[in-house]
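Asker: The sequence isn't on hand, but the structure is:
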């Protein structure tokens, strides 16, 4: 397994000294590009009627065009939430926040995370209204639904095949991915052509105008960095400050560098597998350093990990009512984005190691899963079914369920990215990527398999440009990020006209999960005072996630 990049040890005095060297953002040598997206510019800003919605938050609904090329044809409503600045007398403006995904509710996440001090310090919340929203297609904003009701949705995903760890599991996995794409294509045909991030950026521009800010101040996390990068190029002169946190290779996400690059899935061309492997190694290093406080630390964790893999390659392990086959174990080990969850991953790995010599016995859960499959086939809603789709999933019904994350994720990701559409290409890449990056290689190939079957009319990647002149942009990325590799963040920074990269010397995905007082201070100084960290500055993390603090 590939070793993580060397880590620079830096004490707090070094971190503080680096921030003191920060210099004010200079006036651009060239004025920002005056380009504006004409479709959004022609649309009226929505009227936001804020009402109290508990715990100090205010909520509103924004009406925007579904199709900006035909703004009078149909409108949709976006759910918006605000936490007002705690010091309104010294308020700078609005900080729009996109927490990533795509597919998760920004409204729900702001409620949950607005008080996280490592993400939004008291000083930052004093100066800005925090505003987030459910982006189009998500949760309460014209949600994409691919099933007639919550029961059909839940049964479908309960029986979805696990990520195939070997070629033998691919046919069922491919068939399920196609079934999902077909279901979405039938039930959400009116929405899918309008789910691209270009349209989400147009929505954001209308929201900026609706709150009355002259320019955009924005914190985008993970997928939210893509939203920010597109805004910078669709409205370059309207950027006040953008923080892109847990960032990516923007061109790589959309089209790839060239035709050969486009013939690889998104996570493969972003080289997520290498970053997964390095983050897994970083987790094991932190585990060993924590000693008995990490359940997997005794002995040689890397050797133990290989023993687990050898076992599940032969046959699964039964534990706690679950079936751990090769693909399941690799996926479990790949749950690395949030270091707060590493102790649970380590405890699971230790349990699997302890059970590696036990015979495999099918569990009651497997029987329940088989029963769920039969239930799906028996639902029946009385309408024509999609070929290959279990009866009931293609029927008509009230779209009343709230959590449409998986459907919304694909509606956006598949719209945004050109990917190969031949199953044989994925099978071949799964083999070659596993050879290049043992264990984790195929994860990067198969994570968004549904996009290979997505309706072609709904695939609408942004084609650039990427380097229109803006005010300086701050990019923050962990040294070992399992979702947005540092190399991709550096490539994305180079694609933008004026972006500055701050590296957090730790592992995990974005400052939403990687606690760093230093990086929060750098972000705050940039957003409030217009200063950037010194070139080449790095930040430490706030401790070992396996070590309990009082």
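Answerer: Happy to help now that I have it. In this text, all values refer to a predicted model and were calculated from it rather than measured experimentally.

Asker: CA only for contacts and neighbour counts going forward, please
Answerer: OK.

Asker: helices or strands up against whichever strand or helix holds residue 278?
Answerer: Per DSSP states H and E, residue 278 falls inside helix 272-290. Helices and strands touching helix 272-290, by 3 or more CA pairs under 8 Å, 6 or more residues apart in numbering; DSSP states H and E, are helix 301-314, helix 441-446, strand 473-480, strand 499-507.

Asker: Could I get the buried residue list for that helix?
Answerer: For helix 272-290, the neighbour count (16 or more other CA atoms under 10 Å) marks 272-284, 286-288, 290 as buried.

Asker: gap between the host helix or strand of residue 112 and the chain center?
Answerer: Residue 112 is located in helix 106-113, with elements delineated by DSSP H and E. Its chain's C-alpha centre and that of helix 106-113 lie 15 Å apart, by CA atoms, centre = their mean, to the nearest Å.

Asker: For it, which outside residues touch it?
Answerer: The contact list for helix 106-113, computed with CA atoms under 8 Å, 6 or more residues apart in numbering, reads 57, 79-81, 97-99, 119, 131-135.

Asker: could you point out which element follows it?
Answerer: helix 122-127.

Asker: Next, the angle strand 499-507 makes with the helix holding residue 278.
Answerer: If you take axes from the mean of the first three to the mean of the last three CA atoms, to 10 degrees, helix 272-290 sits at 50 degrees to strand 499-507.

Asker: Can you check what angle separates helix 272-290 from strand 473-480?
Answerer: On the basis of the same axes, to 10 degrees, helix 272-290 is oriented at 60 degrees to strand 473-480.

Asker: follow-up on the earlier one: now the helices and strands packed on helix 272-290 in TSV, with distance to residue 344 and mean neighbour count?
Answerer: Shown next, in TSV, are those (distance: least, CA to CA, whole Å; neighbours: other CA atoms under 10 Å):
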stretch	distance to residue 344	mean neighbour count
helix 301-314	15	16
helix 441-446	21	26
strand 473-480	19	27
strand 499-507	16	24
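
Asker: Below is structure B, check it against A:
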């Protein structure tokens, strides 16, 4: 059941685009300034007595119609949420916070209510990263990660505006990801320029009326409406990856309206930009090298080399072969051609986690690619590998484009393709594999400039920051820098792990205990804490 602001017409925004396609096959991680409108600034800086801003009371005071999470007969995720005791509702928010009487859109929410009501702490809001990551389905997993303290919170998931179960944006992209390598030649880069411009054009055609309103700052405004609609004076927050940037933005825009804040795998806001992974080349090379050592110990399984150096040399040969001519892998309907713009994406995705199952999957993929590079006849792919390639090259069931729409709506990107090419060439000598990936051009180069300036960190926040020293996505350096920007924060460091996002996901008891102790007591550690990777 959709909630609605009483006394106003139902004018939710609908986004034209193709109907939902098949279920997601796999998740691949990414991976002149404008003057802020006074009206937009007022929504964050001029709170009324109930915590809302002038003209927004009807949104903050709206009734949430909590009920079943099932959206239709094929909604198995919704049925699972119902079985877990989760309730769902839709929140109405203004499309444009500078025009609260104008068009609206909906934000999907979920709630797993506290069971220890006698010791209830409040509500905790979740964001899984992305940008564009949904979290409506996350409360049961987070309740489990929070152990005993989870029963003391209402755990609130939400899909940010135009994501997932919220009113969706669909750019109708023919690929599942917009983030590829520039490859090994100028011709490969020029093909990327053409592709990335076409992706931006598709988004502009599909959602021109809403693209200016898709941004982190507007998602933060939606979060504060969630807080108000829940009847909470303050709300706690757990954010992973990009969710740490979103959480930081919320604390800067809405001081005094948050309670306990956990930022896991943090981004330094000064580094947040369309080429978000630029500067992470060394961390990714270290993660790849560690994986190569792991694969070398399993040469009899994968056939990639008996030493770290031999495995890395095999990787280089695979990339070089894919640059000469695309590698054909798989047969029949699951036959794919993979070139030097795509092989690095598979490598990058596979080294984001140092757990054995993730490493084994990358070993499987490189074994297949190696055989193709050596001229072997294609063989049947595993269902998982076929699904990965199908999604990367042809897209999945869910609407496409919102992740880049958020980033492009936050920070302006350089428009000149030659600038990207110069950056790629400067980085190629030191980082031949990942430099052309992290410095490549993307759709934001062909996007309109954002309506607002990026958020600046000017207020201290007593948050708990969690980070792994070998994080190849949001580097440890970024977490340390955010910690320095927030002097009252504390940093929990996990040493020896090449892993992105830790709490409740990596199985490190020390990290999980530190987070849960903070969530239970509201008291940060007296000093920064260090945990070590557990054996096995």
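Answerer: Everything's here; your move. Note that this is a predicted model, so its numbers are computed, not measured.

Asker: how close does the aligned partner of residue 175 of structure 1 in structure 2 get to residue 341 of structure 2?
Answerer: Following TM-score structural alignment, the counterpart assigned to residue 175 of structure 1 within structure 2 is residue 194. To residue 341 of structure 2, residue 194 of structure 2 is 13 Å away according to CA to CA, to the nearest Å.

Asker: quick one: the helices in the stretch 451-550 of structure 1?
Answerer: Counting by DSSP state H, counting those that start in this stretch, the stretch 451-550 of structure 1 has helices at residues 486-495, 510-513, 517-529.

Asker: contact partners of the first one?
Answerer: By CA under 8 Å, 6+ apart, the residues outside helix 486-495 of structure 1 that reach it are 246-251, 270, 466-467, 475, 477-480, 499-501.

Asker: now do 10 Å
Answerer: Under the criterion CA atoms under 10 Å, 6 or more residues apart in numbering, residues 225-226, 229, 244-253, 269-272, 275, 465-468, 473-481, 485, 499-504 lie in contact with helix 486-495 of structure 1.

Asker: Then the second one?
Answerer: Where contact means CA under 10 Å, 6+ apart, the residues beyond helix 510-513 of structure 1 that reach it are 99-100, 113, 116, 118-120, 221-222, 244-247, 337-341, 476-478, 481-484, 504, 507, 517, 519-520, 541.

Asker: out of the residues you listed, which are buried?
Answerer: Buried residues within the contacts of helix 510-513 of structure 1, counting neighbours by 16+ other CA under 10 Å: 99-100, 118-120, 221-222, 244-247, 337-340, 476-478, 481-484, 504, 507, 517, 519-520, 541.

Asker: May I have the secondary structure class of residue 296 of structure 1?
Answerer: Put simply, residue 296 of structure 1 is coil when judged by DSSP: H, G, I helix; E, B strand; the rest coil.

Asker: List the contacts of it.
Answerer: Listed by CA under 10 Å, 6+ apart, the contact set of residue 296 of structure 1 reads 284, 287-288, 302, 304-305, 343, 345-351, 353.

Asker: Then residue 401 of structure 2?
Answerer: By CA under 10 Å, 6+ apart, residue 401 of structure 2 lies in contact with 132, 162-163, 169-173, 175-178, 199-200, 202-203, 206, 443.

Asker: let's see it at 7 Å
Answerer: For residue 401 of structure 2, the contact set (CA atoms under 7 Å, 6 or more residues apart in numbering) comprises 170, 171, 203.

Asker: go on, residue 514 of structure 2?
Answerer: Applying CA under 7 Å, 6+ apart, no residues contact residue 514 of structure 2.

Asker: do that again at 10 Å, thanks
Answerer: Residue 514 of structure 2 sits in contact with 464, 466, 492, 503, 524, 525, 529, 531, where contact means CA under 10 Å, 6+ apart.

Asker: Repeat that for residue 109 of structure 2.
Answerer: Residue 109 of structure 2 sits next to 64, 66, 69, 87-91, 125, 134-137, 156-160, 165-166, 226 when contact means CA under 10 Å, 6+ apart.

Asker: cutoff 6 Å now
Answerer: Residues in contact with residue 109 of structure 2, defined by CA atoms under 6 Å, 6 or more residues apart in numbering, are 88, 89, 90, 136, 157, 158.

Asker: What's it aligned with over in structure 1?
Answerer: Checking TM-score structural alignment: residue 109 of structure 2 goes with residue 80.

Asker: I'd like to know how far that match sits from residue 51 of structure 1.
Answerer: From residue 80 of structure 1 to residue 51 of structure 1 the distance is 11 Å (CA to CA).

Asker: Overlap of the contact sets of these two?
Answerer: Here residue 80 of structure 1 and residue 51 share the contacting residues residue 59, scored by CA under 6 Å, 6+ apart.

Asker: Where do the strands of the stretch 201-350 of structure 2 begin and end?
Answerer: With DSSP state E, counting those that start in this stretch as the criterion, the stretch 201-350 of structure 2 has strands at 235-240, 258-264, 327-329, 336-338.

Asker: Would you reformat these as JSON lines and include distance to residue 434 of structure 2?
Answerer: Shown next, in JSON lines, are the strands of the stretch 201-350 of structure 2 (distance: least, CA to CA, whole Å):
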{"stretch": "strand 235-240", "distance to residue 434 of structure 2": "23"}
{"stretch": "strand 258-264", "distance to residue 434 of structure 2": "24"}
{"stretch": "strand 327-329", "distance to residue 434 of structure 2": "19"}
{"stretch": "strand 336-338", "distance to residue 434 of structure 2": "17"}
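
Asker: do you know which of those strands lies nearest residue 412 of structure 2?
Answerer: Of all those, it is strand 235-240 that lies closest to residue 412 of structure 2, at 23.4 Å by CA to CA.

Asker: Average offset of the closest one relative to structure 1?
Answerer: For strand 235-240 of structure 2, the mean deviation from structure 1 after alignment is 0.7 Å (mean CA distance after the TM-score superposition for structure 1).
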